[in-house]
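> this one's structure only:
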């Protein structure tokens, strides 16, 4: 009986990862919206700023200069991607721990950004990593979670 319960309880770690990512993402974006103005910059460290922006496109502001159709397109792509990832997780074998963990990080991030698109029509970004005048694309916790999941997938496949 204990062994059967233990095997089932391992699945909770993936749900906890997804919920943890969603909590961090939602809390951080809520804090940004409540405590900073759009385009406001707050210096945190020499290479890190808080920079509140709204991304109406996808990664690296892809499609953000469009007239609004991209919001619906990106919503559909996000929902489709989330459903595909859920299917991958469900179909994965229990022993594929790293793979399921990676997809859990990706799923948590994808859901976080989908909530933004549905709520605001854009994604709230605020993490600005820079070296002097060179700035990496501004991102958020959900984006970082997706990136982390992709790195894990790459790592286990190569």
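Noted; the coordinates are in hand. These numbers come from a predicted model, not from an experiment. Numbers count the residues shown, from 1 in each chain.
> Every contact and neighbour count from this point should use C-alpha atoms.
Noted.
> can you pull out the helices in this protein?
2-9, 12-35, 69-91, 97-120, 141-157 (DSSP state H).
> Which stretch among the ones you listed approaches residue 126 most closely?
Closest to residue 126 of the helices of the chain, according to CA to CA: helix 12-35, at 7.4 Å.
> The closest one: how far from the chain's middle?
The chain centre lies 9 Å from the centre of helix 12-35; the measure is CA atoms, centre = their mean, to the nearest Å.
> Please identify the buried residues of it?
Judged by neighbour count (16 or more other CA atoms under 10 Å), helix 12-35 contains these buried residues: 14, 17-19, 21-26, 28-29, 32.
> For residue 118, give me its contacts.
Under the criterion of CA atoms under 8 Å, 6 or more residues apart in numbering, the neighbours of residue 118 are residue 75.
> here's the one I want to compare it with:
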């Protein structure tokens, strides 16, 4: 019987941690910050707010009739299942790649939970700059969004080392 090489599935505990942290922070936001207000000023350029995103990144398609909820939920399921499959095929020794996939999975499922149970995603981290002509704000986001972005960043960084992996050296 052929032995299987250890794969990246043990990294799914990181996905679970992302999901828990995402849901706990959203719970705290919903229960302690009034919806639609300026929220809690933490720094001169950062507030904790309570807003809903009915679309995708940067509220893409948020103004549509509701079909986008199911489209983005389906997309999150496909992405999460796809990355679990890829994680299973990735050697455990490729730690940074496995971490990136695990972050994608956790982020996708964190926002999926909101979409399925609430119909929107809760966002609460708001960075902005005050100018003479007003306030320039980056769209509010959450822990799941951070996980997806960090996962994407890691994959880009790891891809720069892909030549080494092709040459027979494993990623450490």
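Thanks, I have the structure now. Keep in mind it's a predicted model, so treat the numbers as computed, not measured.
> Need the buried residues of helix 12-35 of the first structure in CSV (columns: distance to residue 53 of the first structure).
Shown next, in CSV, are the buried residues of helix 12-35 of the first structure (distance: CA to CA, whole Å):
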residue, distance to residue 53 of the first structure
14, 30
17, 26
18, 24
19, 24
21, 20
22, 19
23, 20
24, 18
25, 15
26, 15
28, 13
29, 11
32, 10
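> Surely residue 148 of the first structure touches residue 105?
Yes - counting by CA atoms under 8 Å, residue 105 is a contact partner of residue 148 of the first structure at 7.0 Å.
> Those two - which one has more neighbours?
The neighbour count for residue 148 of the first structure versus residue 105, taken as other CA atoms under 10 Å, is higher for residue 105 (28 against 17).
> which ones are touching the more buried one?
For residue 105 of the first structure, the contact set (CA under 8 Å, 6+ apart) comprises 17-18, 21, 145-146, 148-149.
> hmm, 7 Å instead?
By CA atoms under 7 Å, 6 or more residues apart in numbering, the contact set of residue 105 of the first structure is 17-18, 145-146, 148-149.
> Please indicate which of the helices of the first structure has the most neighbours on average?
helix 97-120 (a mean of 22; mean count of other CA atoms under 10 Å).
> Onto which residues of the second structure does stretch 49-66 of the first structure map?
Counting by TM-score structural alignment, stretch 49-66 of the first structure falls onto residues 47-64 of the second structure.
> Now tell me what touches the matching stretch from outside.
Around stretch 47-64 of the second structure, the neighbours that count as contacts under CA under 7 Å, 6+ apart are 29-30, 33-41, 68-69, 120-127, 139.
> Can you flag the buried ones in those residues?
Among the contacts of stretch 47-64 of the second structure, those scoring as buried are 29-30, 33, 39, 68-69, 120-127 (criterion: 16+ other CA under 10 Å).
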